[in-house]
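*Asks:* sequence plus the predicted model coming up.
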Amino acid sequence: MISQPSAAQVGNPVSWKNGVVSSADEYASKAGLEILQKGGNAVDAAVAVQFALSVTLPRAGNIGGGGFLVLHLQDGTAAALDFREKAPIAASRDMYLNENGEYVSRKSKIGHLAAGIPGTVDGMITALERYGTLPLEIVMEPAIRLAREGFILSHSAARSLNSASERLSEYRGSADAFLKPGGTPWEPGDLFLQPDLAETLERIATLGRRGFYSGITASLIVEEMKRGGGLITMRDLRDYRSIWREPVRTNFRGYELIMMPPPSSGGIVMTQVLGMINRPELDTTAFNSAAYIHLISEALRRSFADRNYWLGDPDFVPVPADSLTSPHYLRLRMQSFSPDTASDSERISHGDVIHTVQESSETTHFNVADRFGNVVSVNTTLNGSFGSFVTVTGAGFLLNNEMDDFSAKPGEPNMFGLIGAEANSIQGGKRMLSSMNPVIALKDGRFRFAGGAAGGPRIITAVLQNFLNMALFGMNAKEAIAAPRFHHQWLPDQILVENLWFSEDTIEKLNKMGHNVRRSGNLAIVHTIASDQEGNYVGAADPRGPGYVAGY
């Protein structure tokens, strides 16, 4: 088995004194760096990165989707912003079922009916207004320039556009925006221009929220909905608002973690898993040994069972967050744990709690830290790669297919194999449950780590392991992000392990315990930043996919 990678294998991360940006795209990271160097803070730069990603990473970076933002400021302020998409008011519980009550999965994944109300633009403006220091038109300059003047396609960007060309060609707006004129494939080195998107971004920069949720852009969205039988109306757009929520906080072996609450499931799941694995045997298990994988997988099995039953939009359903994360409850959940025998997911259901009324795979994540000590961690998505494949004609941006993240029919799996329950059923105006998981970790009150990932439910397990690699095994940012990963999500009842990284001996030991181990391709793509022993910033982009770290 290849265990902890050495510094010689992956190299030591470069450090910077004043600021750092880690994202999935070179242009976007440089856009954030440009704003930092102009005197902006981490929030200013994060907004610049988000809008730049909407230009240079169309399959995931977006203004037609939504996400979550977690921040920690130099003065100790911590905040969590929910700009998750919402179901249109006209959405109904059984909208994806046929006359026989059977789930028609394509309808929630492809086309106009799959789109929820976008939240990204409102989220970025809301964050900037409360914590930013520069005007919107300044932080949006890099994105508008990239859309108007174009950017050079990398090999991965050209391949991504070409791989989706057949589906994109089904929709007029998508064909206009993303297919190469003349019908030939995109090539690395081609200049990619997006004049319609540039106009849309300029309206936002000039008019703010009104430049997207009303006026020309809103009219184009509604016209697109009418063209394809979608549900989003002018009222839906007008009424959308992102929400500041109280972060989920947990402590683990000297670290304080700040995470998103529901409708993100990441904070609850990570809090549960860290509580369940904080046992004496953790100190004697080697990195990625069979015993280590077994312990974490058993905790994940129980936590995902809870996630899928209890969690949903807290504005619509009571989420018993305090009960689900209490030490007493977590001890009860692990009473059935055996150190040498796998549990059966068919027998491990959700736990019983005191119910109170309290509180793609193509996602992308980025992190920013500034010279003042402020840190921002953002997860954003269209859900599937290229979302619904529907581009708003004349506006140049793709719409999400986030409606698939609801439980279209409780008990039926979504595109990621997650099986939901009543708490996440479809209702007009409701936010769908998410696996996005932006995390900031402190130690002794100082920033130590920020990270997140792309990859559906694998986001949670990848970020968890990335943090544990640093907190338990002392890896630096590049070692932690390059280390091999595994994944368990309750159902289907299996452990996925990345190809080539895990020995037959380890897999055989897990199988003898009763696990169903399957080899897999890359499990999520992570982006992180951290602070080193000298207090400088370091960053890491996952070698499993495109990414870029910029600092000064």
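*Replies:* Received it, and whenever you're ready, just let me know what you need.
*Asks:* for the rest of this, base every contact and every neighbour count on C-alpha atoms.
*Replies:* Noted.
*Asks:* for residue 516, give me its contacts.
*Replies:* Each residue near residue 516 by CA atoms under 8 Å, 6 or more residues apart in numbering is listed here: 493-495, 510.
*Asks:* next one: residue 379
*Replies:* Here residue 379 is in contact with 67-69, 363-366, 436-438, 452-453 (CA under 8 Å, 6+ apart).
*Asks:* between the residues you listed, which is closest to residue 153?
*Replies:* Of all those, residue 364 has the smallest distance to residue 153: 18.1 Å, by CA to CA.
*Asks:* comparison target, given below:
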Amino acid sequence: MTGRILTAMGMACVLAGQGVAQEAAFFSDMDRIHPVWAENGMVSAQERVAAEIGRDILAQGGNAVDAGVAVAFALAVTLPRAGNIGGGGFMLVHDAETGQTHAIDYREMAPSGASRDMFLDDAGEADSEKSLRSGAASGVPGTVAGMRMALENYGSMEWAEVIAPAIRLADEGITVTPELADSLEAERDNLSKHPSTAAIFFKPDGAAWRPGEKLVQADLAQTLKAVAEQGPDGFYKGAVAQNIAKAIQAAGGPMTVEDLAAYKPVLREPVRGTYRGYDIVSMPPPSSGGVHLIQILNTLEGYPIGALGHNSAETIHLMAEAMKLAYADRSEYLGDPDFFDVPVAALTSKDYAAELRAKISNDFATPSPMIKPGDLAPYESDQTTHFSIVDKEGNAVTNTYTINLDYGSGLVAAGTGVLMNNEMDDFSAKPGVPNAFGLVGGEANAVAAGKRPLSSMTPTLVLKDGKVWLATGSPGGARIITTTLQVIMNMIDHGMNVAEASTAPRIHHQWLPDELRIEEGISVDTLRLLAAKGHTISEKPVMGSTQSIMRDPDSGALLGASDPRRPDAATVGF
């Protein structure tokens, strides 16, 4: 069985303004929302064609990592707004035979010419145009090197074999979907600034691509062929690297061919925690996601969340207060561990969570200006994308990667077809000043040559009795952590299946700004109770695009769901 839930979000949205009784009735009837089911393997991704490529790799006998690498390269063609080889990200790989989980950090790195104050204007203030739209906005991409590390260490198929589907898609063209057409038109101003970009994503006369038409990316196909034939050297050295460096420098950035040749991904130890008898395994720094996911779960574990009810005023209040405390700590303590001693053990300890609970009032919201980072011993983007894969052996991949904002910096390096990232904005251009996602950072995340910017990407595995129970993650910038959190809590605390957990309305608080962000679908009675506790409530567009797979511990069957918030997403299996 394959398919997606298309009506669930609409069902949730009609609840707005109907009160607690209607909300409770909806969630008590959530068993009408069914996940996708499979026996032998499953892929959940933000774009259907790429997901089907991953499924086909599994059906051919490839493992989860083989499928993951194939999906990652395919998304560079089919989901140009976020899928990439001009960016970077994080991957968790679980080996079912050994029981070990490995974390691959292929986050972008600052070029050797980067400096602390490179994104300040003449008045010493942060200049977002520099950090988002100039050549200086791009870090050295890590995706190609990261995928090679994953395949060499944990895959079973040949490199060229898993890249071949992406080459075919770029060469023969992809069918433009309504979502792709809409996103290109929405970014017309940024994409039209660079002739090399406009030549690909608009017609020769400047007209938009329309749904159903074929979009061919011939230069990207040639780059992918070079990578397939030469390995990472086909990207980080030779003509592709020269063209990337030339384009970046022409746009005012410092990246050199030497920077590209020097890029290396890193194997790291995942961060680990527990929540109500389940093991949580997630990405370590330079991701802030795993640390603060576990920190928030630890804090909430001291409350009877299940008994308080899903999206009740009491539950949302406690979640928001725990989120605020974690995001305050993020501003102080999180950065690249190769440059800064991140206190991971302290932040993820149960004792520290107990200290945080003591700061939370059940009755009143603590104003964010009164919250400071915890006193510890010294020591991503709406346009990100995520995919999860589980194979018949129980091996699992959960991967989040990005070029930051929609279509990154908007610059395609001429002759390569590669859209460049604007991940340098994820550094703290000026400590205390928010970035594009409103996140505040400090000295730990200041710009430095060779450093990896802090990220919120949170690819996560939940294990039960040593076996993968859930693989999940999401795009969403600052909201990635809390989106992933709520899928886990919905399943563990509220007994939802994976489709219900993916569909339910979400909330978010990131300390600053001091507002409780909600999706449409939360009862107005609940919102009144939250306002009475002192929360400033802000209804905003939907959050995240989770791609999740659950493995039933008894039967071994796979149950998956793609978030209905993104229309092209798909979960497929066999």
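*Replies:* Yep, it's here. Note that this is a predicted model, so its numbers are computed, not measured.
*Asks:* sorry, back to before: over in structure 2, see which of the contacts of residue 516 of structure 1 survive.
*Replies:* Comparing the contacts of residue 516 of structure 1 with structure 2 on both residues aligned by TM-score structural alignment, their matches' CA atoms under 8 Å, the contacts found in both are 493-495.
*Asks:* before we move on, back to that, in strands only, show me the contacts of residue 379 of structure 1.
*Replies:* 67-69, 363-366, 452-453 (DSSP state E).
*Asks:* against residue 110 of structure 1, how distant is the residue nearest the centre of structure 1?
*Replies:* Centroid-nearest residue in structure 1: residue 436, 3.5 Å away (criterion: CA atoms, centre = their mean). Going from residue 436 of structure 1 to residue 110 of structure 1 by CA to CA, to the nearest Å gives 21 Å.
*Asks:* next, format the kept ones among the contacts of residue 516 of structure 1 as a markdown table and append neighbour count and secondary structure.
*Replies:* What follows is those, written out as a markdown table (neighbours: other CA atoms under 10 Å; DSSP: H, G, I helix; E, B strand; the rest coil):
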| residue | neighbour count | secondary structure |
| --- | --- | --- |
| 493 | 16 | coil |
| 494 | 17 | coil |
| 495 | 24 | strand |
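*Asks:* make a markdown table from the residues you listed and add distance to residue 473 of structure 1 to it.
*Replies:* Formatted as a markdown table, these follow (distance: CA to CA, whole Å):
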| residue | distance to residue 473 of structure 1 |
| --- | --- |
| 493 | 28 |
| 494 | 25 |
| 495 | 22 |
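*Asks:* quick one: the strands in the stretch 251-400 of structure 1?
*Replies:* Along the stretch 251-400 of structure 1, counting by DSSP state E, counting those that start in this stretch, strands occupy 255-259, 363-369, 375-381.
*Asks:* ok and the last one relative to strand 255-259, angle-wise?
*Replies:* So the one you mean is strand 375-381 of structure 1. Strand 375-381 of structure 1 runs at 40 degrees relative to strand 255-259, counting by axes from the mean of the first three to the mean of the last three CA atoms, to 10 degrees.
*Asks:* how much does the following helix or strand past strand 375-381 of structure 1 stray from structure 2?
*Replies:* Next in sequence after strand 375-381 of structure 1, counting helices and strands by DSSP states H and E, comes strand 439-443. Superposing on structure 2 and averaging over aligned pairs (mean CA distance after the TM-score superposition for structure 1), strand 439-443 of structure 1 comes out at 0.6 Å.
*Asks:* tell me the one of the ones in strands among the contacts of residue 379 of structure 1 nearest residue 166 of structure 1?
*Replies:* Nearest member of these to residue 166 of structure 1, counting by CA to CA, is residue 363, at 21.1 Å.
*Asks:* next, count neighbours for the closest one.
*Replies:* 32 (other CA atoms under 10 Å).
*Asks:* and the strands in the stretch 51-200 of structure 1?
*Replies:* Counting by DSSP E, counting those that start in this stretch, the strands of the stretch 51-200 of structure 1 are 66-72, 78-83, 151-152, 191-192.
*Asks:* out of these, which gets nearest to residue 94 of structure 1?
*Replies:* Closest among these, using CA to CA: strand 66-72, at 23.4 Å.
*Asks:* sorry, back to before: now the strands of the stretch 251-400 of structure 1 in JSON lines, with distance to residue 290 of structure 1?
*Replies:* Output for those, formatted as JSON lines (distance: least, CA to CA, whole Å):
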{"stretch": "strand 255-259", "distance to residue 290 of structure 1": "25"}
{"stretch": "strand 363-369", "distance to residue 290 of structure 1": "30"}
{"stretch": "strand 375-381", "distance to residue 290 of structure 1": "31"}
